[in-house]
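J.: model the following, please.
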Amino acid sequence: MQLAQSHPRAQASTTTRAKRLLFVGPKPPPIGGSPLTVQAMLDELAFYPSVEIRLINTSPALDVRKKMTGFNFEKVKRSVLILPRFIYELPRCDVALVFANDLFAITLAPILLFFAKLFRKPFYLKPVGAGLDLFINAQKKILRGYLMFALRSMDGILTQTQLLKDDLQKMGLVNAQYLPGCRPLAPVAETPAKHSEEFRLIYLGHITRRKGILYLLEALGILSQTCPKKITCDFFGPVHDELRDEFNAGLQSQPNARYCGVAEAGTGPQLIANYDALVLPTYFDTEGHPGVLIEAMHAGVPVIGTQARTFPELIAHGVNGLLVPLQDSASLANAIETLAANPDLHKKMAEANHQKGREFRADAVVEKMLQIVFPDVKLQKK
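T.: Purely as a prediction, here's the structure:
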């Protein structure tokens, strides 16, 4: 695990002391939503010469394909390494910003907050995903009260979704503010004209059960029997052990499905631009703003997703994509066929999705973040 370091391009270039931000979060590798968001923010922060980043990289040194839930030695080891580095760096910084999943929020974050209060440094939490409210409510009364006290004592909780912000504020956490996920607006090269006789789908992300992979394979099987147009789907991402055998069996039974390996980090928009639609049939109840949906926006490609809790914040059904019920392969197949059979609808959704992506550009999100954590300073980009 790589610990505290100055981001290479984020050093001050003026005689005035830079504002120092202690940034605690996971950088790639492994590739995933949170690490890519952290990298996008760090890259954008490098354009602010008056902001110096001190990074504590919390990325796990492990095989992401293995199930990593609950307590384990790797998480204990990371916590033991993070805490002393945080205590060492904090007095030299002006503000602490901590990315945390639910388990981190209930275990290590309150301890980090204690030292931030001790050194009189503002402390901001950036929850990963959109399930912190569900996690809090699932705890026993004493633990729930402890967690609520810690969260209420923070200078800000920067939620990835509007839904989580609203739910936390209803619980009395008025310090919750909305700061969406983001990706850099990378240039997308002109792609060859898509073949009208074939409708090409892409799935880009971790290949796990709750991402709805098996339902997508079922939908492809339905389409191979009922749709006059050829529908294909390329899968990119690490295959988790929990699903490996079933996924491989599904690929063998569906000749219109193909596994293409793990995409290189940072190439999402360029890769997605080669396809007609991105499909994400997840049924995770804690999904936030999946970075791959933002990458599809930047690529100008419509999305076929599910009615997950937060997806309507990103995808307006019938406007910039289509949303189907969770765990429903027949509805998923119908949505794919609808988009494949209507070129005018596809074009309209592609344009609308590209426009929607402006809300999630890394430059806009980082500018807003700096306004929150350094409210009394006007920071200029170079």
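J.: for the rest of this, base every contact and every neighbour count on C-alpha atoms.
T.: OK.
J.: which residues of the stretch 51-200 of the chain fall in strands?
T.: Remark: strands assigned in the stretch 51-200 of the chain by DSSP state E, counting those that start in this stretch are 51-57, 95-100, 123-127, 156-159, 176-178, 198-204.
J.: the fourth one packs against which elements?
T.: Same thing as strand 156-159. Secondary-structure packing of strand 156-159 (3 or more CA pairs under 8 Å, 6 or more residues apart in numbering; DSSP states H and E): strand 123-127, strand 176-178.
J.: nearest to Arg92, of the ones you listed?
T.: Closest of these to Arg92 is strand 123-127, at 14.0 Å (criterion: CA to CA).
J.: can you show me the helices along the stretch 101-250 of the chain?
T.: Applying DSSP state H, counting those that start in this stretch to the stretch 101-250 of the chain gives helices spanning 102-107, 109-118, 132-137, 141-152, 162-170, 213-226, 244-253.
J.: out of these, the one nearest Thr191 is which?
T.: Closest approach to Thr191 among the helices of the stretch 101-250 of the chain (CA to CA): helix 213-226, 24.6 Å.
J.: quick one: contacts of the closest one?
T.: With CA atoms under 8 Å, 6 or more residues apart in numbering as the test, helix 213-226 has contacts from 207, 230-232, 246-247, 250-251, 254, 256-257, 281-282, 327-330, 332-333, 337.
J.: between it and helix 244-253, how many degrees?
T.: Counting by axes from the mean of the first three to the mean of the last three CA atoms, to 10 degrees, helix 213-226 lies at 10 degrees to helix 244-253.
J.: gap between Leu97 and Ala105?
T.: Counting by CA to CA, to the nearest Å, the separation of Leu97 from Ala105 is 13 Å.
J.: the structure of the following sequence is requested for comparison with the preceding one:
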Amino acid sequence: MNSSSTLKYLIIGSSTNGIKENVGGTTILVDQMLDFFTNNNIEHRRIITNTYRSNLINMLCFFVGMLRNIIFVDVVILNAARKSMFILGPITYIFCCLFSKKLVFRKFGGRFESMINESKVKKYLSESTFLKSDLICIENKSTLDYFNCNYKYNLFWFPNTRKNTDLKVLDKFNKKFVFVSAVKETKGILLLIECFKAIGGNYTLDIYGPVVDENIKTSLENSSENVNYMGILSPHEVVGVLTEYDILVLPSFHDGEGYPGVVIEAFSVGMPCIVTRWNSLPEIIKHQYNGLLVEPKELASLTEAILSIDEELYKKLNVNTVDSFRDYDVDLVLPRFINRCEDLYK
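T.: This is a model prediction of the structure:
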């Protein structure tokens, strides 16, 4: 896409800033958007909300950035996760009202509707400010359906996206499993370690990601020989590393789980996934089609799924994951998003 856009954008969000420890779902997607705008010559400015360790300094920089930039743009895009939604959302909305700018609000992750309805204060704050945005971008379809049924907002389905790649996994099942995510209890990592310890044999599990919970370090150190902690990957390393394995396993019960980026990256290389029936995960993983679904926090369910994969099932899942990627290809989704932003001024 080589844009002919005449609009000017201000993009707000957290970034990896080239630091591995900052790698996460939201930072990768903000960097992805910034890269897309830059590579396609779409005029934009940016406010990075996690440049410093101090939240106070970051907030001061946000205010300064808004005052310096908002008068020069037509559309403000706020990329928000749970922690920033109720703080930056209302403030950004007020700025856009004061300066007569269009506001696009993009919420990362799942449970958007639940977060808004957690209290009367949050519900009122949301409906009075950022839910009045000119365009609201939602990651998962169940939340999109909720808003379509209960409100009359201008909505856009904006799923987690990744770049397509020519790299692909082998079509032979070698019993090599991989976990790529934040290494913490709510991602199901302790259950996964226990599972592979019980399975043993020639089934292997390699774990990548920042260790968030201190108690997990002990579990990793005392894990069985077929379980290995491999460190942290940069965003550019993930796809290449995935091609060294057969199956991605993510037995998450994380409260804000939406469409995990690593699952989309697995799709891009033809890698089947084992995930839990949790939040939005069943929207992207269809059981026995592009992966397997297991029950959250259930060792027996996870073990049964892993042991059920044979050569025939693996090849079937492998073919279908490639087809599944099309809905999440950044080079298809972001041009549609830009067109919706352009429509705000028509």
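J.: just give the TM-score of the two.
T.: Once superposed, chain against chain, the TM-score is 0.92 (TM-score structural alignment, normalised by the length of the second structure); 341 aligned residues with a CA RMSD of 2.2 Å.
J.: of all the helices of the stretch 101-250 of the first structure, which one is nearest Leu83 of the first structure?
T.: Nearest to Leu83 of the first structure among these is helix 109-118 (7.2 Å), distances taken as CA to CA.
J.: ok, and what's touching the closest one?
T.: Residues contacting helix 109-118 of the first structure (CA under 8 Å, 6+ apart): 83, 86-87, 90, 96, 98, 100, 122-123, 147, 150-151, 154.
J.: sorry, back to before: dump the helices of the stretch 101-250 of the first structure into a markdown table; add mean neighbour count and distance to His346 of the first structure as well.
T.: As requested, these are exported to a markdown table (neighbours: other CA atoms under 10 Å; distance: least, CA to CA, whole Å):
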| stretch | mean neighbour count | distance to His346 of the first structure |
| --- | --- | --- |
| helix 102-107 | 18 | 37 |
| helix 109-118 | 18 | 44 |
| helix 132-137 | 17 | 35 |
| helix 141-152 | 15 | 43 |
| helix 162-170 | 18 | 27 |
| helix 213-226 | 20 | 18 |
| helix 244-253 | 15 | 27 |
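J.: can you list these in CSV and add distance to Pro60 of the first structure?
T.: Formatted as CSV, these follow (distance: least, CA to CA, whole Å):
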stretch, distance to Pro60 of the first structure
helix 102-107, 13
helix 109-118, 17
helix 132-137, 21
helix 141-152, 24
helix 162-170, 26
helix 213-226, 25
helix 244-253, 22
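J.: ok, which of these comes nearest Leu322 of the first structure?
T.: Per CA to CA, nearest to Leu322 of the first structure of the helices of the stretch 101-250 of the first structure: helix 213-226, 14.5 Å.
J.: how far does stretch 123-139 of the second structure sit from its chain's centre?
T.: Computed by CA atoms, centre = their mean, to the nearest Å, the chain-centroid distance of stretch 123-139 of the second structure equals 20 Å.
J.: so that stretch matches what in the first structure?
T.: Counting by TM-score structural alignment, stretch 123-139 of the second structure falls onto residues 144-160 of the first structure.
J.: pull the residues that contact that stretch.
T.: 106, 110, 113, 122-130, 136-137, 165, 173-181, 288-289.
J.: buried ones among those?
T.: The neighbour count (16 or more other CA atoms under 10 Å) marks 106, 110, 113, 122-130, 136, 165, 173, 175-181, 288-289 as buried among the contacts of stretch 144-160 of the first structure.
J.: look up how far Val51 of the first structure lies from Tyr203 of the first structure.
T.: Distance, Tyr203 of the first structure to Val51 of the first structure, using CA to CA: 37 Å.
J.: Asn334 of the first structure too?
T.: Per CA to CA, Asn334 of the first structure is found 50 Å from Val51 of the first structure.
J.: cool, Phe99 of the first structure as well?
T.: Using CA to CA, Phe99 of the first structure is found at 18 Å from Val51 of the first structure.
J.: got it, and Leu201 of the first structure?
T.: In this structure, Leu201 of the first structure and Val51 of the first structure are 41 Å apart, going by CA to CA.
J.: over to Lys141 of the first structure?
T.: 41 Å.
J.: now the terminal residues of the match of stretch 123-139 of the second structure, how far apart.
T.: Distance across stretch 144-160 of the first structure, first residue to last, is 21 Å (CA to CA).
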